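> this one's structure only:
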């Protein structure tokens, strides 16, 4: 029997199917940061919270008044795990204390990136989340087999240049899929 290596989805988007029942992931677009035999990690990129960068900075450095521009920088719900931990996706280029390059996009998890954005010297484009989505070994593969998700190639334009409420349909459109035409009922023919 031929040994087939599994296909991992690092640096791809997951599109939640319309029948996704989990309220954490219904109608979401998730960027996969890491996917190995041990599990997967992703960031939901289309669910802004009622928080902005100014709110976060008031907690991190209360002695400095956040610039007014920080009120226009949304904070996204990245997933249900460690919802007090921040993750910043930005184009590759500047690196911070904790930055990982992911093929043209970088992930920074240190506070210095937030301060740099606030001070006008950070990445020109960014997406900030609190929390992440995590899957145990084999869990994401099982969800894919059960048609919970569609996979889509990563597109920085969707991440950084598309309004959050349009990202899910923009990713689906790349696949030639209109999510509005798919039934919200799960099942098999």
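Here it is on my side, so go on. These numbers were taken from a predicted model, which means no experiment stands behind them. Residues are numbered from 1 along each chain as shown.
> going forward, measure contacts and count neighbours with C-alpha atoms only.
Fine.
> most centrally placed residue in the protein?
When CA atoms, centre = their mean is applied to the chain, the residue found nearest the centroid is residue 43 (2.8 Å).
> Against that first model, consider the following:
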């Protein structure tokens, strides 16, 4: 596959009429992408009834009351019990943090959770994700060919902001696309 184009660090923006309701109006940050796999984190779906303070309390990790206002996101349908901290790369753990894209990293440790609420030593921006979106060999490329996803530049302002309800339309706007222009029908010319 000499012409393989990695999408690491880019956004996948779901087209209307996507055949999988789990991804309706989804905005997914691609964290890993190779010829035989892809992995991403959904940026726009808060987990119902879950906040950062509740998670930290359950793990016996001290958290300020302000952590109760921070949503935990459903990163995708795969391994929903597994947590990932998506964060800026100004905070990293050697051999545990996976840097990707421009200025981003992902860490799946308790230390990363504690760092999320440390205003002095933690990352500038962070969000806890439960689960991830995954694609097997050629699956994402097939979906792109079937016009299931648009791709966009990943803007940290969009990635880490908390306006989850409008994230999809704002991601489309970065491409100059008004959601009203899009059809739920796909096809090939």
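Now that the structure is in, tell me what you want to look at. Since this is a predicted model, take the numbers as computed values, not measurements.
> sec struct for the alignment partner in the second structure of the residue nearest to the centre of the first structure, please.
Aligned counterpart of residue 43 of the first structure in the second structure: residue 41 (TM-score structural alignment). Per DSSP: H, G, I helix; E, B strand; the rest coil, the secondary structure class of residue 41 of the second structure is strand.
> How many neighbouring residues does the residue nearest to residue 41 of the second structure when sequence neighbours are not counted have?
The spatially closest residue to residue 41 of the second structure, leaving aside those adjacent along the chain, is residue 75, at 4.5 Å (CA to CA, 6 or more residues apart in numbering). Other residues near residue 75 of the second structure come to 28 when the count uses other CA atoms under 10 Å.
> Residue 75 of the second structure reaches residue 43, doesn't it?
Yes - in terms of CA atoms under 8 Å, residue 75 of the second structure counts as a neighbour of residue 43; the distance is 6.8 Å.
> Residue 86 of the second structure sits in which helix or strand?
Using DSSP states H and E, the element containing residue 86 of the second structure is strand 78-88.
> May I have the residues that are in contact with the spatially closest residue to residue 108 of the second structure that is not a sequence neighbour?
Ranked by CA to CA, 6+ apart and with sequence neighbours excluded, the top spatial neighbour of residue 108 of the second structure is residue 84, at 4.6 Å. By CA atoms under 8 Å, 6 or more residues apart in numbering, the contact list for residue 84 of the second structure reads 106-109, 128-131.
> hmm, 10 Å instead?
When contacts are counted by CA atoms under 10 Å, 6 or more residues apart in numbering, residue 84 of the second structure touches 41, 73, 75, 106-110, 112-113, 127-132.
> Go through the residues you listed and name the one nearest residue 99 of the second structure.
Each of the contacts of residue 84 of the second structure was checked against residue 99 of the second structure using CA to CA; the closest is residue 106, at 6.5 Å.
> any common contacting residues for residue 75 and residue 43 of the second structure?
Counting by CA under 10 Å, 6+ apart, the shared contacts of residue 75 of the second structure and residue 43 are 28-29, 86, 129.
> Save the residues you listed as a markdown table, and put in distance to residue 141 of the second structure, neighbour count and secondary structure too.
Compiled in a markdown table, these are given as follows (distance: CA to CA, whole Å; neighbours: other CA atoms under 10 Å; DSSP: H, G, I helix; E, B strand; the rest coil):
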| residue | distance to residue 141 of the second structure | neighbour count | secondary structure |
| --- | --- | --- | --- |
| 28 | 15 | 28 | strand |
| 29 | 15 | 27 | strand |
| 86 | 24 | 29 | strand |
| 129 | 24 | 27 | strand |
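> Right, I'll leave it there.
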